[in-house]
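> structure of the sequence below:
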Amino acid sequence: MYRSHNCGELRSSHINKEVTLAGWVQKSRDKGFIVWVDLRDRYGITQLVFDEERTSKEMMEKAQKLGREFVIQVKGTVIERASKNPNMPTGDVEILVSELTVLNSALLPPFTIEDETDGGEELRMKYRYLDIRRNPVKNSLMFRHKVAQEVRNYLSREGFIEVETPYLIKSTPEGARDFVVPSRMNEGQFYALPQSPQTFKQLLMVGGMDKYFQIVKCFRDEDLRADRQPEFTQIDCEMAFVEQEDILNAFEGLTRHLLKEVNGVEIEKFPRITYDEAMQKYGNDKPDIRFGMEFGELNDVTQHKDFGIFNNAELVVGIAVPGGNNFTRKEIDQLIDWVKRPQIGAMGMVYVRCNEDGTYKSSVDKFYDEADLAKWAEVTGAKAGDLICVLSGNKDKVRPQLSALRMELATRLGLRKPNEFAPLWVVDFPLLEWDEETERYHAMHHPFTSPKPGQIQLLETNPGAVKANAYDLVLNGNEIGGGSIRIHDKKTQALMFDYLGFTPEEAKAQFGFLMDAFQYGAPPHGGLAFGLDRLVAILGGQETIRDFIAFPKNNAGRDVMIDAPAPIDDKQLAELSLKLNIQS
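Below is the predicted model of the structure:
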């Protein structure tokens, strides 16, 4: 037996008890006549003590040679600490060691294994197995486990059945790029790794499984960002004999359960807004509603003077920044520079100070008087002490620009509090979106999403106006889940493929199995998938997902720890009937 107790459980009640512990040396302090060692495992830290009066000379010498991260086993007696540490759960006791065994020595780590480390992100990812020993990463992984277990427990109680679906599937042209896997036994043919289990969960509904879920790995070979990984995890769910309201109610229940059990927060309201309303009020389809700063459209109250920038703009739109009149001119100039960065792309920003005495002072006083500016304040909801920030231009560009500014201001003002949670349903998305490059419509979600009831006939006359029977669940400005009511009959699915530019032959080749299944009694069905990585990060009060993934990839999609992806040798390529065609 390597240990009778772990390093986080010993208390005053264990004094005089003989124990065996095992773990890693966090640090040691050698005073010559006495050595203290902090022993760490997953559960905590316990202090060990070796002294000349009660410890043999041989063991003292052994203790003095212990280095950081040595793996050791000790036996000894729990005694009361002379200098108690109220900041440690085990701070009232220490172990007077009678036996010491070095189970494994260790090199000096390339960074300190402390909560506040001196290691940069790339270095820590290279030695991720060491990084996991640090409390922030260890606790994040344990937190992820807790969330996943609560999901499984809740959905199982609600009658959902967990079913595994294949990882080796067929490549499809819709959505992001697939990761492809060559088949050795089928020369010249390839599997794809699934971007989601979409068609399989629909087939499970045809199969009568009724309520399905799966915590499943998905893969997308697409450009990466700090919060996006080439492999990610979904809580994938599907239900039969349901309408949109049934889905929303079911997963409001799951979200409430997680917030209560994991965060101790009770949420009653899950407000709903349409996609069009979200774009008009917030400039994006996943708005953070923990704070205000809703958009005010100012065309009617700005395009009547000689200010050409506004007169020539498709949209003039502003927000009221609470308390923003306290910003210095330097701070406002910094905001103007911020929106003019290439990542945002605005040409500039007009501002209005709303003074405490009810007067207004703007950067365009040459063109607008107090009465004009008062109307701007009315439209944006600005009060005395606020600052109005105004952008203008093409509506499809200026709304995202102002949305980015809104989020930046909220961050600077401390309005995005990680311990506050504001869920929101966004509904009635467009079914299709026009792609300028290919000059055809693409499915905004995927080609299996059903149009809203009564709108299918619009596909003939105005396809861009058709709304999808789709919904996203947003939490604190992040999309944590999305789904739709699916098409469940062959005729409608064939019509959808037609409008997406598939020939009948292409549709049959890619999705014939699904359309065939619809002929054997497919029930009405729909579902939703949560992004587990993102959900866990938000519940954990973080913005980035990497610390909640055991072995993440970097921004280039590489695993720097195992150095993957990597070349394979010519023999493997030959077995797969492949050859590299690298042109210098």
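
> please make it C-alpha for all contacts and neighbour counts, starting now.
Will do.

> do you know how far Thr380 is from Asp333?
21 Å (CA to CA, to the nearest Å).

> more neighbours, the two?
Thr380 (22 against 12; other CA atoms under 10 Å).

> show me the contacts for the more buried one.
Met293, Glu294, Phe295, Gly296, Glu297, Gly318, Ile319, Ala320, Ile388 (CA atoms under 8 Å, 6 or more residues apart in numbering).

> between these, which is closest to Asn419?
Met293 (20.0 Å; CA to CA).

> any idea how far Gly324 is from the closest one?
Counting by CA to CA, the gap from Met293 to Gly324 is 11 Å.

> again with Ile485
43 Å.

> between those two, which one's more packed in?
Ile485 (26 against 20).

> element containing Asp337, please.
Using DSSP states H and E, Asp337 maps to helix 329-339.

> any idea how far that helix is from the chain center?
Centroid separation for helix 329-339 versus its chain: 29 Å, with CA atoms, centre = their mean, to the nearest Å.

> so after that helix, what's the next helix or strand?
strand 350-354.

> residues contacting that following strand, please?
By CA under 8 Å, 6+ apart, strand 350-354 touches 324-325, 360-364, 373, 377, 382-391.

> could you tell me the angle between that strand and helix 329-339?
On the basis of axes from the mean of the first three to the mean of the last three CA atoms, to 10 degrees, strand 350-354 is oriented at 150 degrees to helix 329-339.

> here's the other one to compare against:
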Amino acid sequence: MGMKGNQAQPGFFPKRTHHCHELRRCHIGQRVTLIGWVHSRRDHGGVVFVDLRDREGITQVVFHPDRCPEATQEAHRVREESVLQVWGEVAARPPGTENRRLATGEIEVNADGLRVVSPCAVLPFPLHGGNLPGEELRLSYRFLDLRRRPMLENLRIRHRVLRAIRDYLDGQGFIEVETPILSKSTPEGARDFLVPSRLHRGCFYALPQAPQQYKQLLMVAGLERYYQIARCFRDEDLRADRQPEFTQIDLEASFVDQEELFGWVEGFLEEAFGRVCGVELSLPFPRLSYWEAIDRYGTEKPDLRWPLALSDVSEIFSETGCKIFRAALEQGGVIKAINAKGLAELSLAQLEGLIEEAKSLGAGGLAYVKVEGKEWKSPIARHLTEKEKEALSQRLEVEPGDLLLFSAESWEIACKVLGKIRERVMSWLSKSHIPKEPFAFVWITDFPLFQFDKEANRWEATHHPFTRPHPEDWKLFEEGQYEKVRALAYDLVLNGVEIGSGSLRVHEPELQARIFQILGLDPMIQEKRFGHLLRALSYGAPPHGGIALGVDRLVMMMAGATTIRDVIAFPKNSAGVDLLTGSPTEVELEQLRELGIRTVPYREP
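Now for the predicted structure:
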């Protein structure tokens, strides 16, 4: 059967003369053809107004019954989000009806006809205006969710960010190289996604957690400067800023030091933020060692948008009469404090919530002082001398209305407690204050090379096993004082979120083998897992280093989104399921037979 009315005929390929954002007053009187989706439809006394939308914008189309009666009748019936082709004449909007919010708001198209190119079924949720449904429904109809302007703009931001970075790195002599997706499983860190081989039964590929070893091999191969917009896969639990598959900006370079790598990263971020956000970044980014970050902010991922830091006030209380402070100092602990500016108004319930949070982190409690006018109100206030108050006022820049919070514990616990309290305070401040700088970057350097896993009774690599020891700590490394050895490793943090991590690498096979040994890998396991790398390093490997930045997290923050799912075209949900396609799914038994695989019921270990 043929198609009725003005619907598109089979083999019909619709044309347009303009996109829906192009028409202006200079086009008045011209005959045009537009095609797009029905963004909205309004019936006004027989006259039908249709806002027609394509990727670039919206144009108002008017159907007059005395001008095009059949098309007007059809326009009465058309559903939102159907695809229409319309043709007619550009005209000025009547005075007083202009829409300043639209680029095309001074004109409209008086339609002479329409064709329904593709009708739309009843929508599962409204796409424009009103309250959006839950994320689960939107992910199930992601092809509709992506029609919403904010989602489209997020993908456009992502595209522009990657284009800016590519342009910059190309100008710096980097070569883009694709590394394998089907790789070798070398269990370190997160779990691998495994892919069975049909041709080699019982053997498996692994999807790469990162192209770490391949990019080091490219340095051995003499490429000197490599980069890749790399797809990576990790079989781990999910959260707002994590997906089982993700994208990173991966780069590696030979004959470089840490500062040169920092300069490249700062350069392409300056380019991306300038071109995409119109934001001028302040370069160079500040640097903090790992221990400085913990001491001043209680975390290796500090949010520096707020000038809120931890202070060690132990010496102020060296002769204190406050029992909890004196006991902490006598046991070798510290007294650290933070000034929550302007938050003396917090309720008792809110303060009790902070105290409970401190206890959950291993502290005995949390002391506080409310500075109300000239009066210091607190359960510990009567134990504070005027000398101590004066010293605290100078050290913490105390003003009326401030809230002083104290943790008297070991250094580690005091930092951890006040670091978490600082995050809570910043969340309160953000509701009423706008930070001076919307984007606060900081480099965190000199991480510990190793950390000891007491439960497993072995050393683990803090970053990964290919990281160089700090040259100043070489003697400590030789003496086996591994807990004191720093790494030539670094993270890039933006607004309290780690967006990048890297290091200078081990390029000597003997040193690499020794680090593997410290991590508990005997020579046989080293050969099985990393023999290819150790062999490559023995053939004139250049000194090299690199870094990888998470594209999804970076774009999320640039777009002002709250989850990386909003900047990925087809993400998984919080359970790792693609609600649009229904994956992961069971497969046919015949497929499993070809692979030599049989599934068995899972039993808790």
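
> tell me which residues of the helix holding Asp337 of the first structure come out buried.
Ile332, Leu335, Ile336, Trp338, Val339 (16 or more other CA atoms under 10 Å).

> then stretch 212-227 of the first structure?
So stretch 212-227 of the first structure, judged by 16+ other CA under 10 Å, has buried residues Tyr212, Phe213, Gln214, Ile215, Val216, Lys217, Cys218, Phe219, Arg220, Asp221.

> try stretch 542-551 of the first structure
Gln542, Ile545, Arg546, Asp547, Phe548, Ile549, Ala550, Phe551.

> looks to me like the fourth one is in a helix.
Yes. With DSSP: H, G, I helix; E, B strand; the rest coil as the criterion, Asp547 of the first structure is located in a helix.

> contacting residues for it?
With CA under 8 Å, 6+ apart, Asp547 of the first structure has these contacts: Pro136, Val137, Ser140, Leu141.

> show me what the first one lines up with in the second structure.
The equivalent of Pro136 of the first structure in the second structure is Pro150 (alignment by TM-score structural alignment).

> in terms of helices and strands, where is its match?
Pro150 of the second structure belongs to helix 149-171, assigned by DSSP H and E.

> cool, Trp264 of the second structure as well?
helix 258-272.

> which part of the first structure matches that helix?
With TM-score structural alignment as the criterion, helix 258-272 of the second structure aligns to 244-258.

> that stretch against the second structure, how far on average?
Aligned to the second structure and superposed, stretch 244-258 of the first structure gives a mean residue distance of 1.8 Å (mean CA distance after the TM-score superposition for the first structure).

> that stretch: how far from the chain's middle?
19 Å.

> try stretch 131-139 of the first structure
On CA atoms, centre = their mean, the centre of stretch 131-139 of the first structure falls 19 Å from that of its chain.

> just the buried residues of that stretch, please?
Asp131, Ile132, Arg133, Arg134, Asn135, Val137, Lys138, Asn139.

> using CSV, lay out those residues together with distance to Lys17 of the first structure.
Formatted as CSV, those follow (distance: CA to CA, whole Å):
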residue, distance to Lys17 of the first structure
Asp131, 33
Ile132, 31
Arg133, 28
Arg134, 29
Asn135, 28
Val137, 33
Lys138, 29
Asn139, 29
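
> follow-up on the earlier one: give me the buried subset of the contacts of strand 350-354 of the first structure.
The buried subset of those (16+ other CA under 10 Å) comprises 324-325, 360-362, 373, 377, 382-391.

> just the ones of these in helices?
Leu373, Ala377 (DSSP state H).

> where along the stretch 351-500 of the second structure do the helices fall?
386-396, 411-429, 474-478 (DSSP state H, counting those that start in this stretch).

> among these, which is nearest Glu98 of the second structure?
Of those, nearest to Glu98 of the second structure by CA to CA is helix 411-429, at 40.3 Å.

> that closest one packs against which elements?
Contact here means 3 or more CA pairs under 8 Å, 6 or more residues apart in numbering; DSSP states H and E; on that basis helix 411-429 of the second structure packs against helix 290-297, strand 334-340, helix 348-360, strand 403-409.

> quick one: what's aligned to Arg534 of the first structure in the second structure?
Match for Arg534 of the first structure (TM-score structural alignment): Arg553.

> next, count neighbours for its match.
27.

> swap in Pro430 of the first structure?
21.

> likewise for His21 of the second structure?
His21 of the second structure, neighbours per other CA under 10 Å, totals 18.

> host element of it?
Per DSSP H and E: nothing holds His21 of the second structure, as it lies in no helix or strand.

> residue in the first structure matching it?
By TM-score structural alignment, His21 of the second structure lines up with Gly8.

> for Leu218 of the second structure, same thing?
Using TM-score structural alignment, Leu218 of the second structure sits opposite Leu204 in the first structure.

> coming back round to it: check contacts around the match of Arg534 of the first structure.
Asp241, Ile499, Ile564.
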